[in-house]
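A.B. asks: Just a sequence and a predicted model for now, questions to come.
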Amino acid sequence: MSATRDHLGRPLVAVTGMGMVTPLGFGVAESWAGLLAGRSGIRRIARFPTDHIKTGIAGCVDLPEDQRGEPLSSPARVERYATLAAEEALAGAGIGGKGRFPGPLFLGMPPIELEWPNRLEFARKAGEGRYPAMIEAAGRRPELFESFLFAGVGEKLADRFGTRGAPISLSTACATGGSAIQLGVEAIQRGETDAALCIGAEGSLCAESLIRFSLLSALSTRNAEPDKASRPFDKTRDGFVIAEGGAALVLENLESARARGAKVLGLVLGCGEHADSFHRTRSNPDGSAIIGAMRAAIADAGLQPGQIDYVNAHGTSTPENDKMEALGMLSVFGDKPPPISSNKSMIGHSLSAAGAIEAVFSLLTIRDQRLPPTINYEEPDPAIPLDVVPNVARDAKVARVLSNSFGFGGQNVCLVLGAEPA
């Protein structure tokens, strides 16, 4: 491995810009300070009524439009979070000024579909609730159709920031943000570009999404204590808390970044993915896909498991996920696993944005040599014998972090992030 090449001779991939919007605040500094302080960003939902829904809490990120009572569709909200995160990342990287980013866009975002208010409007205009009549009524609203095209958000962001080539929009469930970063890393490693803008954004918090996840028994119903609802690895955990937000990372070929005098914030050393077709929400009981993704990322980085100093957990606070992640940890690292903690204990599960947000937090962990805590850890689960950095952040020597993203449908992506080599 040379100063700018990895163990396989591929260009090392640097992170030169980071931006984020989370339930803890707007911007990297505010979000990171809240995370280290162990502050919860989860609260009662005020944006829409939740009277007849089992779960009425979320990690909300309210925009000025929300304060004015202006409704925002899911695609519009995704675009806003992605834009805010990207603007911060690009400003920090000092690249892509005046809408001329010198590389492609990889956007991780949720699947989108026409929302219920629009469907009901078309049913009224059609005079009947039958699907063909509703489709005909929808045909008279081309501007609405265009706003709900899956690739539409990416096209708008590409125009705004002047990225090169066709923007790639993707969705791999809870692994989406990690997948967007992986695609950017691989494009640079193949020599297709010297830079990539990678974004994960999530804005699909609405009554319908709460109902759907509730039907899967996936959400916490601890409505009386929102700040205590997300409790990864705790024995009393009862489900995840849905959240919003976004994060953006500017990736560059390390040699190119150094040549232009960019400040290197860290490296993406390895990526690993492994699919599991066992069940739409549950992992295979043998943990093979989770274990495979973790091992693949570590191997891709040219490392051994013992060289990982900390794991940024997927840690959703569901009984199933946390147990399976613990199985993966013990299988990969043996009887001396590194510390692991869950950002989701404070910000909730931002779904399509989670992998990107947690990658940023992983790089900040390396920068500040400080492990963020897992809050609400009150009753240890005997099935999870791990150091989860309970309740209080602590200092630690951290050179390399494994960041896990395990998605519904068996879509698993892990990233290894590290400090810039001397």
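C.D. replies: Thanks, I have the structure now. Residues are numbered from 1 along each chain as shown.

A.B. asks: From here on, just use CA atoms for contacts and neighbour counts.
C.D. replies: Noted.

A.B. asks: all helices of the stretch 251-400 of the chain, in order?
C.D. replies: 254-259, 288-300, 319-333, 344-347, 354-368 (DSSP state H, counting those that start in this stretch).

A.B. asks: here's the one I want to compare it with:
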Amino acid sequence: MTRVVVTGLGVKSPAGNTVGDAFAAVLAGTSSATVIPELAGGRAPIPIGCPLAPFEPLDYFTGRELRTLDRTSQIGLAAAADAVADAGGPPAGACGVYVGTGGGGLATLENLIVGHTLGREKVPVYAVPTLMSSSTASRIAIRYGFRGPCLTVNTACASGATAIGEALRAIRSGAIGSAVAGGLDALLSPLAMHAFARVGALSERVDAPAEACRPFDADRDGFVMGEGAAFLVLERADLAEARGARVYGEVSGYAANCDADHIVTPLKDGSVAADCMRAALRDAGLAPGDVGHVNAHGTSTPHNDSAEAAALHACFDGRTPPVTSTKGVTGHLVGGAGALEAVLALLSAREGLVPPTANFTGGPEADLLDIVHGKPRPIPVAPVLSNSFGFGGSNACLVLTPSPSS
């Protein structure tokens, strides 16, 4: 089977805006959650979130360009640009762009509707291209002249992982030789926060934001919304070798399926998610015992974490490798979550160091899983399974095999 390697990484996240800073933050295990001033004072029922680390758009765009880019596209384009630079420049030949997003330009649309309704501002000339969910993917392609497939996928919270997996399949098929793939979202807006609060997804620990996101913990009550983006440059292994590229590792397995049960709540027994994990491992040519650790979806919602724990227990026949959820530090980036976690999972596997699950103190899931908490855990260098599960029952699992760090 065609090997597909990772030659570039880029992140814009609450944990940091460089790959090194983000990885160091999740190893430290300290939550980035805080009160969001724009959501406080009754503007949103839950005014806490994990905002992007300080970010200067002018480092990436001219003032003229910024007038045509909403926040989501700014973050996504910047992360993609970092990944391309990290890879040593744009890959040669047919390169595709695969972007996952759960909300697209929702926050921008909200602002435009409010402003237009109140008569405060005219609808801008660039409203349509700004609001298109496909805008970020198109702008990445335009910036670098990538003329391969330019696709935007939405599988809710699994979108980023799905985009990476579909890019993997396209390269394996021979349709393209390389891809820039990842995910993004920026949903810290009053409307989005109201909507997620209404379905009971958000933690209500508004007086203790740093303690609010507690994946797999017995006292969890919901996730903390985050914002950000992450992108990977994927290349056919022989092409990367021919140009002497630095290789972080491989995307060696991918699978996607659907619970087909409920629009919001995951299947309680986790059986379909377990099937997805098994399929991703088969795709990678690996057995469950070959996995060194799992970066879980681990949102900190009661239903998701219990279902995922059951799925992991079943997939690994009761002998799970170490499990972590980095959302305790970063919050939930929705469409960007699976992509950021793929980056962090690959780095963890490469360094042989599993980040702790922030705020975990115990609970019934600890009887099913080996949950890393308190401090990072050294492990042998080995493949990692990264899980992403979205509303609508969308499941996407990636297997990443690290190259030794130099």
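C.D. replies: Nice, thanks for sending it over. Every value quoted in this text rests on a predicted model; they were computed, and no experiment measured them.

A.B. asks: Would you mind giving the helices of the stretch 251-400 of the first structure as TSV with distance to residue 276 of the first structure added?
C.D. replies: Listed next are those as TSV, based on distance: least, Cα to Cα, whole Å:
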stretch	distance to residue 276 of the first structure
helix 254-259	33
helix 288-300	6
helix 319-333	13
helix 344-347	23
helix 354-368	18
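
A.B. asks: Residue 65 of the first structure: which of the ones you listed is closest?
C.D. replies: helix 344-347 (21.3 Å; Cα to Cα).

A.B. asks: Read off where the closest one ends up in the second structure.
C.D. replies: Mapped onto the second structure using TM-score structural alignment, helix 344-347 of the first structure covers residues 327-330.

A.B. asks: same check, this time on stretch 281-299 of the first structure
C.D. replies: With TM-score structural alignment as the criterion, stretch 281-299 of the first structure aligns to 264-282.

A.B. asks: Return the residue of the second structure aligned against residue 181 of the first structure.
C.D. replies: Per TM-score structural alignment, residue 181 of the first structure is aligned with residue 164.

A.B. asks: Check residue 56 of the first structure too.
C.D. replies: Checking TM-score structural alignment: residue 56 of the first structure goes with residue 47.

A.B. asks: That match against residue 189, yeah?
C.D. replies: No - using Cα atoms under 8 Å, residue 47 of the second structure is not in contact with residue 189; the gap is 9.6 Å.

A.B. asks: okay, the two: which has more neighbours?
C.D. replies: Remark: of residue 47 of the second structure and residue 189, residue 47 carries more neighbours, 27 against 19, as counted by other Cα atoms under 10 Å.

A.B. asks: for that one, what are its contacts?
C.D. replies: 35, 36, 37, 39, 40, 206 (Cα atoms under 8 Å, 6 or more residues apart in numbering).

A.B. asks: Once you drop chain neighbours, what's closest to the third one?
C.D. replies: For residue 37 of the second structure, the nearest residue in space outside its immediate sequence neighbours is residue 47; the separation is 7.6 Å by Cα to Cα, 6 or more residues apart in numbering.

A.B. asks: Over to the first one?
C.D. replies: Leaving aside its chain neighbours, residue 35 of the second structure sits nearest to residue 48 (4.3 Å; criterion: Cα to Cα, 6+ apart).

A.B. asks: how near is residue 381 of the second structure to residue 83 of the second structure?
C.D. replies: 23 Å (Cα to Cα, to the nearest Å).

A.B. asks: May I have the residues that are in contact with the residue nearest in space to the middle of the second structure?
C.D. replies: Most central in the second structure under Cα atoms, centre = their mean is residue 337, positioned 2.1 Å from the mean C-alpha point. With contact taken as Cα under 8 Å, 6+ apart, residue 337 of the second structure is in contact with 157, 158, 160, 161, 183, 184, 229, 388.

A.B. asks: got TSV for the residues you listed, with neighbour count, secondary structure and distance to residue 398 of the second structure too?
C.D. replies: Below are those laid out as TSV (neighbours: other Cα atoms under 10 Å; DSSP: H, G, I helix; E, B strand; the rest coil; distance: Cα to Cα, whole Å):
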residue	neighbour count	secondary structure	distance to residue 398 of the second structure
157	32	strand	14
158	32	coil	11
160	38	helix	11
161	36	helix	7
183	39	strand	14
184	36	strand	17
229	37	strand	17
388	32	strand	8
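
A.B. asks: Which pair of those spans the longest distance?
C.D. replies: 229 and 388 (15.0 Å).

A.B. asks: Of the contacts of residue 47 of the second structure, which are still contacts in the first structure?
C.D. replies: Contacts conserved in the first structure for these, counting by both residues aligned by TM-score structural alignment, their matches' Cα atoms under 8 Å: 35, 36, 206.

A.B. asks: Quick one: map the last one onto the first structure.
C.D. replies: This points to residue 206 of the second structure. Using TM-score structural alignment, residue 206 of the second structure pairs with residue 223 in the first structure.

A.B. asks: Kindly tell me how buried that match is, as a neighbour count.
C.D. replies: 16.

A.B. asks: Likewise for residue 254 of the second structure?
C.D. replies: Residue 254 of the second structure: 28 neighbours (other Cα under 10 Å).

A.B. asks: ok, back up a step: between residue 381 and residue 83 of the second structure, who's got more neighbours?
C.D. replies: Counting neighbours by other Cα under 10 Å for residue 381 of the second structure and for residue 83 shows that residue 83 has the greater number, 28 against 20.

A.B. asks: What residue in the first structure is paired with the more buried one?
C.D. replies: Using TM-score structural alignment, residue 83 of the second structure sits opposite residue 89 in the first structure.

A.B. asks: wouldn't that match be in contact with residue 21 here?
C.D. replies: No - counting by Cα under 8 Å, residue 89 of the first structure does not reach residue 21; the two are 11.2 Å apart.

A.B. asks: Could you name the residue of the second structure that is farthest from its center?
C.D. replies: residue 119 (36.8 Å).

A.B. asks: Can you classify it by secondary structure?
C.D. replies: Classification of residue 119 of the second structure using DSSP: H, G, I helix; E, B strand; the rest coil returns coil.

A.B. asks: gap between it and residue 254 of the second structure?
C.D. replies: Applying Cα to Cα to residue 119 of the second structure and residue 254 of the second structure gives a distance of 48 Å.

A.B. asks: Likewise for residue 195 of the second structure?
C.D. replies: Distance from residue 195 of the second structure to residue 254 of the second structure, by Cα to Cα: 31 Å.
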